[in-house]
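Undergrad: Give me a 3D structure for the following:
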Amino acid sequence: MSAVAVKHVEPEENGAVQSSHPIAVWKSRRNEHRLKVPTLDLLLSSSFPERQHLLFPWLREQESCMIYADTGVGKSLFALSLAIAVAGGGEFLGWKSDQRETGEPWRVLYVDGEMHIGDIQERARALIEAVPGIDKTQAGKNLSFLARQHQDPGTPFPLITDEDGMKFVVRQVAERRLDLVILDNFSTLGEVEDENSAASFNAIQQFLLNLKVQGVATILVHHAGKSGDFRGSSKLAATFETIIKLERMKEEAEHGEAQFRVTWDKVRAGGPKKRVRDVVAKLVSSDEEGEQSRQEWEYEAGSLSRLDDMKERMANGEFVTQKEMSDCYGLSKTMIGKDIEKGIRIGLWTDRQVNQWLTKGKQFRKIGKTFAPIPEGGSWRDEPDEAFQAFEEPPDF
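TA: Predicted coordinates:
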């Protein structure tokens, strides 16, 4: 099935456009619903309901988000855990939903275009145990699944770039009173003629905007391209309030294991930009004797800028010892040791890499390719005067 194209349809005498495409429908109804065009005075004097967070602080009602990563990093594990947490009032990687004043739960639809329903069942059974504070009864009633591989042979499955597929999802939103729709993933749920053409994404962009008008939040799971960015035209990014990239932390991941870093490509201005932090997460299995394996999300949240800087400097051979690192960052050797161990634990580097990088640093220092780093806050102005008294005359540089 090819991508949906918006066809030009000549209006009839009464001005109505005869088409069922969302854009055409909007045009046909413009005489039925007057567009709101408030003045500045009216806008400033109006009050609007405060949008609550489905996941604080980065996903609110009627907002859309894209999550993308390379194949095998853990996109679906991330998205399914998130869905369970929202529907069941639990916590995922430190993020939690707001409590509605009405006490009603958040309702979630998970649309999967790739996995077998039995594999989804297996994952859901394991991940519900990995979400702290979950109300399993609530999650069980308020998270629904629409999976391609669960349908009978010959049953058409909705594509989010197809007119009928868009209408089907919108109906589900209304009938189930959904608050969040998760689309996993774009490559298996939609079709575009040319990923590099901005015009090819017109239909999906209008669909995502239409879902916002319907009052539902949306998460689109997508693949990274060869460049490391998400696949397709940059136009796709325009409609999202938040774009998250999951960066691989471990080259050789075991079956069912996920280890990644959550980074923020975009958080729309005016939103909670200052409150989002990078998160390094790992899904681990704990094998207890006589019991079934239990999965758990381990994560570190907060600023990782110093560890990132340490990694770059060590890999470049700039450090020879931990003492040089402590001088550079103004920390004790004990704190530097803890940072190195933390980097190993969360997957930024291995013990072997640290040894290799410090050995590289010694080789570079020996041939004069690098110099000892300047201590944090250090300056030539802090040198004692005696250091320059040996020169009777200024040296000729």
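
Undergrad: Going by C-alpha atoms from here, please, whenever you check contacts or count neighbours.
TA: Noted.

Undergrad: I'd like to know how many residues surround Ser187.
TA: Residues contacting Ser187 under the criterion other C-alpha atoms under 10 Å number 14.

Undergrad: Repeat that for Asp351.
TA: There are 12 residues near Asp351, going by other C-alpha under 10 Å.

Undergrad: What separation do you get for it and Gly343?
TA: 9 Å (C-alpha to C-alpha, to the nearest Å).

Undergrad: contacting residues for Val86?
TA: Val86 sits next to Leu54, Leu55, Lys96, Ser97, Trp106, Arg107, Val108 when contact means C-alpha atoms under 8 Å, 6 or more residues apart in numbering.

Undergrad: oh, I was asking about Gly165
TA: Each residue near Gly165 by C-alpha under 8 Å, 6+ apart is listed here: Phe157, Pro158, Leu159.

Undergrad: Now the second one, please; I'll put the structures next to each other:
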Amino acid sequence: MKDITDLIAQRAEMLYGPSIPHHGTSTHATAFHAEASPPGTPPPPPDFASCLLSAPELAAMQMVPRTPLLGEWMREGDLGYLFAPRGGGKTWLAMLIGKALAEGVSLGQWAAGQGPRSVYYFDAEMNQQDVQTRAEKIGISHPSFYWLSNEYLYMTLTHSANIADPRHQEGLSNMLPDGSVFIIDNLSTGQSGMRENENDDFDVIKDWLLSLRRRAITVIIVHHAGRNGEMRGGSRREDPAHWILSLKDATEDGSSAKGFVTRFSKCRNCRERDAPPLRWSLKETNGRFMVYCDPFGNTDAMLTYIQDGITSANELAEVFGVQASAISKWAKKLMNAGLIRKRGREYQLIEE
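TA: Next up is the predicted model:
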């Protein structure tokens, strides 16, 4: 004879279909909770158990690889940060990246991705005339590159966009097509009401950014460096990022060319050796910028890493993807030049 729980489960299966067993609860309990709640009662909790995947089920799923967009380091749906001190060249590089993505071409040492993308560049800082001038110097003219200027928004709608405002988030989401690229320049001027140093305040935009990821929208956020050289503000915003790209000014004294060095402090999509430091130079000729890019020399790059706190031979070897003997050889050159010294297992800068 069947007991009462078997009869209830059988009746529920007839009404609602087969139940899904989950950890810690019998099939009978799952079926019983499928009954509709009486009017006026709170809705039942989410049925997270229905979304459980066993290890074999996950392994058997057919995943579609995320499309490469630029080099080995950027893929469709990424959330990434590009940061530098004031005047470090972050807006120039952000515009160059947007141009390359809109045209589907390479940029410097970074290979082109799989086809062009629609790019939406939200400028929340500069005057529109300055944006126009920079676009002309870089040569941004592709019809799939769109500008959203806070100054033009204010002239047109009498208010600017605020990425921390849920209504504005909805408006921006409606503007962005699936699979597009959204560049926010920059985090400080693009929002109001979110305190930079308070980690909890980042929750105001975190869920919205994750909703864009689920639509395969790539988001690039331009931000400032703090006095310590790291990205300014609370660190929680870095957790969901696929990559973080830093810039350091490398403009030579007396030179009219803008120079900077790029280095990834975080990169989920590839190994550090596949996204090495690069030295960039923007030289103006007849009102247009020519872009030059070369690998950042081993000893120069090593000196930069030591400045950033990567000081042991093993850590440096991991970053460069070389043997510790190569690190020792480069370190000897730097020590002979009077730039570093070795204390125990650590390399230290020699301050002038």
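
Undergrad: quick one on the thing from earlier: and in structure 2, which of the contacts of Gly165 of structure 1 remain?
TA: Using both residues aligned by TM-score structural alignment, their matches' C-alpha atoms under 8 Å, structure 2 keeps these contacts from these: Pro158, Leu159.

Undergrad: Just the buried subset of the contacts of Gly165 of structure 1, please.
TA: Burial by neighbour count, 16 or more other C-alpha atoms under 10 Å: within these this picks out Phe157, Pro158, Leu159.

Undergrad: helix, strand or coil for Glu300 of structure 1?
TA: Using DSSP: H, G, I helix; E, B strand; the rest coil, the structure places Glu300 of structure 1 in strand.

Undergrad: where along structure 1 do the strands fall?
TA: Secondary structure of structure 1, counting by DSSP state E: strands at 53-55, 59-60, 64-69, 91-92, 95-96, 108-112, 143-147, 180-184, 217-223, 242-248, 258-267, 279-286, 294-301.

Undergrad: These: which one's closest to Ser81 of structure 1?
TA: Nearest to Ser81 of structure 1, of all the strands of structure 1, is strand 91-92, at 7.0 Å by C-alpha to C-alpha.

Undergrad: which helices and strands sit right next to that closest one?
TA: Secondary-structure packing of strand 91-92 of structure 1 (3 or more C-alpha pairs under 8 Å, 6 or more residues apart in numbering; DSSP states H and E): helix 75-88.

Undergrad: average offset between the helix it packs on and structure 2?
TA: Once fitted to structure 2, helix 75-88 of structure 1 is off its aligned match by 0.6 Å on average (mean C-alpha distance after the TM-score superposition for structure 1).

Undergrad: and that helix with strand 143-147, angle?
TA: Inter-element angle recorded for helix 75-88 of structure 1 and strand 143-147: 150 degrees (by axes from the mean of the first three to the mean of the last three C-alpha atoms, to 10 degrees).

Undergrad: which bit of structure 2 covers helix 75-88 of structure 1?
TA: Per the alignment by TM-score structural alignment, helix 75-88 of structure 1 matches residues 90-103 in structure 2.

Undergrad: Can you add distance to Leu127 of structure 1 and give the buried ones among the contacts of Gly165 of structure 1 back as JSON lines?
TA: Putting these into JSON lines (distance: C-alpha to C-alpha, whole Å) gives the following:
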{"residue": "Phe157", "distance to Leu127 of structure 1": "26"}
{"residue": "Pro158", "distance to Leu127 of structure 1": "27"}
{"residue": "Leu159", "distance to Leu127 of structure 1": "27"}
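
Undergrad: between those, which is nearest Ala69 of structure 1?
TA: Among the buried ones among the contacts of Gly165 of structure 1, and counting by C-alpha to C-alpha, the member closest to Ala69 of structure 1 is Leu159, at 21.4 Å.

Undergrad: So for the closest one, what's the nearest residue that isn't a sequence neighbour?
TA: With sequence-adjacent residues excluded and distances taken as C-alpha to C-alpha, 6 or more residues apart in numbering, Leu159 of structure 1 is closest to Gly165, at 4.7 Å.
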